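K.L.:
attaching a predicted model along with its sequence, questions to come.
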Amino acid sequence: MSRFDAPGFIEPEIDKNESIEIRRKRLKFRSWHRGIKEADLLLGNFADAHLDSLSEAQLDFYENLLREADSDLVAWITSDREPPEHLNHEIMQLLRSIDYLKIVK
């Protein structure tokens, strides 16, 4: 079984026929409805602030990140652990650069 076939993954693959507006709305929803509150706060606030300005290629990076486990995403974003090399791209760096303490106050 591939990791994208695992239970809980809503987006098994990127749909190139989906309009950019629908895609951004879907990704915002998925960012705010992850499964653990920490991931909701990190990814939801990021999505609200940045998804509208991301290119399609950057949206691909972000959508692939959303397929990862919440506990891994939170650890990578908060720099508790380094992300795998294939996920340590410009979107991960942008996620890691945000001051989330200002957001949750």
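P.N.:
Sure thing, it's come through. Numbering: from 1, shown residues only.

K.L.:
hey, let's count contacts and neighbours off CA atoms from now on
P.N.:
Will do.

K.L.:
residue 71: neighbouring residues, count only.
P.N.:
Counted with other CA atoms under 10 Å, residues neighbouring residue 71 total 12.

K.L.:
what's in contact with the helix or strand containing it?
P.N.:
For residue 71, the host element (DSSP states H and E) is helix 70-77. Residues from elsewhere that reach helix 70-77 (CA atoms under 8 Å, 6 or more residues apart in numbering): 34-36, 38-39, 42, 65, 81-83, 92, 95-96.

K.L.:
before we go on, here's another structure to hold up against the first:
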Amino acid sequence: MNAMPETAQDSRLRWRCRRGMLELDLILQDFLDKGYLTLDTKQKQLLDAMLEYPDQLLFDLFLGNMISSDKDIAQLVSHIRHSIRA
């Protein structure tokens, strides 16, 4: 997302990815830069829903301390984790 001028929607998403935990900020900002554009519409909607989760829950999901019972969320978390490692 940094290679192109940001739209208002991009700016809102980047703002929503700012969290109270530095670790989450780093994970989510890195994903926006490296992997967000690979998401389809459904995955983007899931990410939007995930951003409503409490910080600790997101942190546990991204670290693998817990796995979502929602298969689609679990796949998205896996995709995010893989994207930021690449």
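P.N.:
Cool, got the structure. Source: prediction; values computed, not measured.

K.L.:
superposing both, give me the TM-score.
P.N.:
The TM-score (TM-score structural alignment, normalised by the length of the second structure) is 0.73; 78 aligned residues with a CA RMSD of 2.0 Å.

K.L.:
picking up where we left off before, from the chain's centroid, how far away is the helix holding residue 71 of the first structure?
P.N.:
10 Å (CA atoms, centre = their mean, to the nearest Å).

K.L.:
only the buried residues of it, if you could.
P.N.:
70, 73, 74, 76, 77 (16 or more other CA atoms under 10 Å).

K.L.:
in the second structure, what residue corresponds to the second one?
P.N.:
Yep, that's residue 73 of the first structure we're talking about. The criterion is TM-score structural alignment: under it, residue 73 of the first structure has residue 58 as its aligned partner in the second structure.

K.L.:
and its match, how close does it get to residue 76 of the second structure?
P.N.:
12 Å (CA to CA, to the nearest Å).

K.L.:
mean distance of the helix holding residue 71 of the first structure to its aligned residues in the second structure, please.
P.N.:
For helix 70-77 of the first structure, the mean deviation from the second structure after alignment is 0.8 Å (mean CA distance after the TM-score superposition for the first structure).

K.L.:
helices along the first structure, start to end?
P.N.:
For the first structure, the helices defined by DSSP state H occupy 20-32, 37-50, 56-65, 70-77, 90-97, 100-104.

K.L.:
read off where stretch 47-55 of the first structure ends up in the second structure.
P.N.:
The aligned range for stretch 47-55 of the first structure is 32-40, by TM-score structural alignment.

K.L.:
how about that stretch: buried residues?
P.N.:
Those would be 32, 34, 35, 36, for stretch 32-40 of the second structure by 16+ other CA under 10 Å.

K.L.:
please name the residues that touch residue 40 of the first structure.
P.N.:
Here residue 40 of the first structure is in contact with 31, 32, 33, 34 (CA under 8 Å, 6+ apart).
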